[in-house]
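1. Make a model of this:
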Amino acid sequence: MKRNNTNILLAGGLILMAAAARIVNYELAIYNLAPVAALGLFSGAIVNNKKAAYMLPLLAMFISDAYIELFTPMKGFYDISQFFVYGAMAIITFMGTTMKNHKPVRIAGYSIAGSAVFFILSNFGTFLTGYWGLDFNGFVTTYLMALPFYTKEGSSFFFNTFVGDLVFSGLLFGGYAFLKNALESKAVKA
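-> Prediction:
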C-alpha cells in the first residue's frame, strides 16, 4: 500500500511539474521548451502500468491547455491540429515503451526522434486546418512555414522542442538512475 501511494504521489508530481513548466514557458513566451514529450518518453520507458504511462504526458498537456484556455487571452483548445499534438505525445510515449536500455546515447536518439515526430505530426494537423490550402502546395507550404516559426526572442519552435526534449529527458532519466542507484546502495548497506 505504501509503495502504491508513493507511485501515485510521484506520478502526480511529474504531471504537475510538466504542466507548470509548460504554463511558465507559455507565460514567458518561450514556446515548446517544456518537459511534456520528455515525460512521455520517460514514462513509456519506466512506468510498468502502460495506461498510466500514457496518462502522464496527456494529463500534463490537458492541464496546461486548460490553464491557457481559462486564464489567458489565447485558446488552450483551438482546432483539429491539437489532436495531432496529443497524438504526437502518445506516439512519443509508445516510443519509450520500445526503448530496450536507458543509456545516454539511446535516450538522446529517442529524444531527437520524438522531437521529429512532434514536428511532423503537429504540422500535419496544421495542414489539415486548410490554412494554406488542402492540396499539395498547401502541404508543402505548411511545412516550409513551420521551419522559420520563431518566437519574439528569435529562438525557433523546433529548436526549443529539440533542446527541451534533450535536456528534460536527460534530467528525468538521469534523476531516475541517480535515485535508483542511491536506493539500491542504501538497501545493500541495510
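2. switch to C-alpha atoms for all contacts and neighbour counts from now on
-> Noted.
3. Please enumerate the helices of this protein.
-> For the chain, helices defined by DSSP state H occupy the ranges 2-27, 36-46, 50-71, 81-97, 104-128, 136-146, 157-189.
4. Could I get those in a markdown table, plus columns for mean neighbour count?
-> As requested, the helices of the chain are arranged in a markdown table below (neighbours: other Cα atoms under 10 Å):
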| stretch | mean neighbour count |
| --- | --- |
| helix 2-27 | 16 |
| helix 36-46 | 28 |
| helix 50-71 | 19 |
| helix 81-97 | 22 |
| helix 104-128 | 19 |
| helix 136-146 | 15 |
| helix 157-189 | 16 |
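5. so what's residue 114 up against?
-> Each residue near residue 114 by Cα atoms under 8 Å, 6 or more residues apart in numbering is listed here: 37, 41, 92, 95, 165.
6. Just to check, residue 39 is in contact with residue 58?
-> No - Residue 39 lies out of contact with residue 58 (Cα atoms under 8 Å); the separation is 9.6 Å.
7. Leaving out chain neighbours, which residue sits closest to the residue nearest the centre of the chain?
-> The centroid of the chain falls nearest to residue 37 when counting by Cα atoms, centre = their mean (1.6 Å). Using Cα to Cα, 6 or more residues apart in numbering and skipping residues adjacent in sequence, the residue nearest residue 37 is residue 89, 5.9 Å away.
8. Kindly provide the distance from the one you found to residue 21.
-> 16 Å (Cα to Cα, to the nearest Å).
9. compare with the first, here's sequence two:
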Amino acid sequence: MNPSNNLQRFAIVLAMIGIAVASRLLPHPPNFTPLAAMCLFAGAMTVSPRIMAVSVIIAMLISDAVLGFHSLMPVVYGCLLANFVIGRKLVGANTSALTVFAGSLAGSVLFFLATNFAVWVAFYPSTWTGLTACFAAAAPFFQYTLAGDLVYSGLFFGVYALATSGVVSTHGNLQRATVPARAGE
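-> Next comes the predicted model:
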C-alpha cells in the first residue's frame, strides 16, 4: 500500500473528526450536525466502516468531553452508527436523491425514537402520560435533526457526485460537462 495514500486517508479522517467536533461546539441549532450524514455516506460509499465508526466515536467523545458526558451516550452513539447500516442497506452504492432522502429520513426518525424512548425510560414516569410528555417535549427538536441530516447528506453526496462526474477536474477546476450527440444530429 502506498504510504502517500495512507497519509492522505489519515489527513481526511482527521479533517472529518475536526469538522464533526467543530459542528457540535460552534453555535448551531440543536441536533444540526453532520455526524449522522457522515455515517450514512460512509455506509453507502463503502468507506471503511471501522475507520468511520472510530472517527465518529472519537469526534463524539472529544465534543462530549467539552459539552458534558451523560448516561444516554451509548444510545446516541448507537443511533449515529446505525446510519452505516442504513447507508449500506437502504442507500447503497447506486445512490439517487430519493435513496439519500429516504436514508436521511430513516436515520432521523430512528434517532428521534430511540433517544427519546431512552430519555423516557431514564427520566420520566413509566406511564403512558410520561411517554407522551417526553415525546411532546422532544418534538420541536426533530425538525433540526431532520434538517441537519438532509442538508449534510445532500452536501456529502452532492459533492461526491460532482467530484466523480468529471465536472471537477483533478486539479479542482470546474470543467464543462460534455453531452454526447444523439444519432442523427
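10. tm score of chain vs chain?
-> Laid over one another, the chains give 0.81 as their TM-score (TM-score structural alignment, normalised by the length of the second structure), with 167 aligned residues with a Cα RMSD of 2.2 Å.
11. need the contact list for the counterpart of the residue nearest to residue 37 of the first structure in the second structure.
-> In the second structure, the residue matched to residue 89 of the first structure (TM-score structural alignment) is residue 80. By Cα under 8 Å, 6+ apart, residue 80 of the second structure lies in contact with 35, 36, 39, 107, 111.
12. Could you identify the most distant pair in those?
-> 39 and 111 (12.8 Å; Cα to Cα).
13. gap between the residue lying closest to residue 57 of the second structure once chain neighbours are set aside and residue 35 of the second structure?
-> Spatial nearest neighbour of residue 57 of the second structure, excluding adjacent residues (Cα to Cα, 6+ apart): residue 77 at 7.0 Å. Residue 77 of the second structure sits 10 Å away from residue 35 of the second structure, taking Cα to Cα as the criterion.
14. repeat for residue 26 of the second structure
-> 14 Å.
15. same question, residue 80 of the second structure
-> Distance of residue 80 of the second structure to residue 35 of the second structure, given as Cα to Cα: 7 Å.
16. how close does the alignment partner in the second structure of residue 9 of the first structure sit to residue 17 of the second structure?
-> Here residue 9 of the first structure is matched to residue 11 in the second structure, going by TM-score structural alignment. Going from residue 11 of the second structure to residue 17 of the second structure by Cα to Cα gives 10 Å.
17. residue in the first structure matching residue 158 of the second structure?
-> Match for residue 158 of the second structure (TM-score structural alignment): residue 174.
18. List the contacts of its match.
-> Per Cα under 8 Å, 6+ apart, neighbours of residue 174 of the first structure: none.
19. Residue 131 of the second structure too?
-> 117, 120, 124, 125.
20. please redo it, this time with the cut-off set to 10 Å
-> Neighbouring residues of residue 131 of the second structure by Cα atoms under 10 Å, 6 or more residues apart in numbering: 116, 117, 119, 120, 121, 124, 125, 137.
21. Now render those as JSON lines, adding distance to residue 96 of the second structure.
-> Converted to JSON lines, those look like this (distance: Cα to Cα, whole Å):
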{"residue": "116", "distance to residue 96 of the second structure": "30"}
{"residue": "117", "distance to residue 96 of the second structure": "31"}
{"residue": "119", "distance to residue 96 of the second structure": "34"}
{"residue": "120", "distance to residue 96 of the second structure": "36"}
{"residue": "121", "distance to residue 96 of the second structure": "37"}
{"residue": "124", "distance to residue 96 of the second structure": "40"}
{"residue": "125", "distance to residue 96 of the second structure": "43"}
{"residue": "137", "distance to residue 96 of the second structure": "34"}
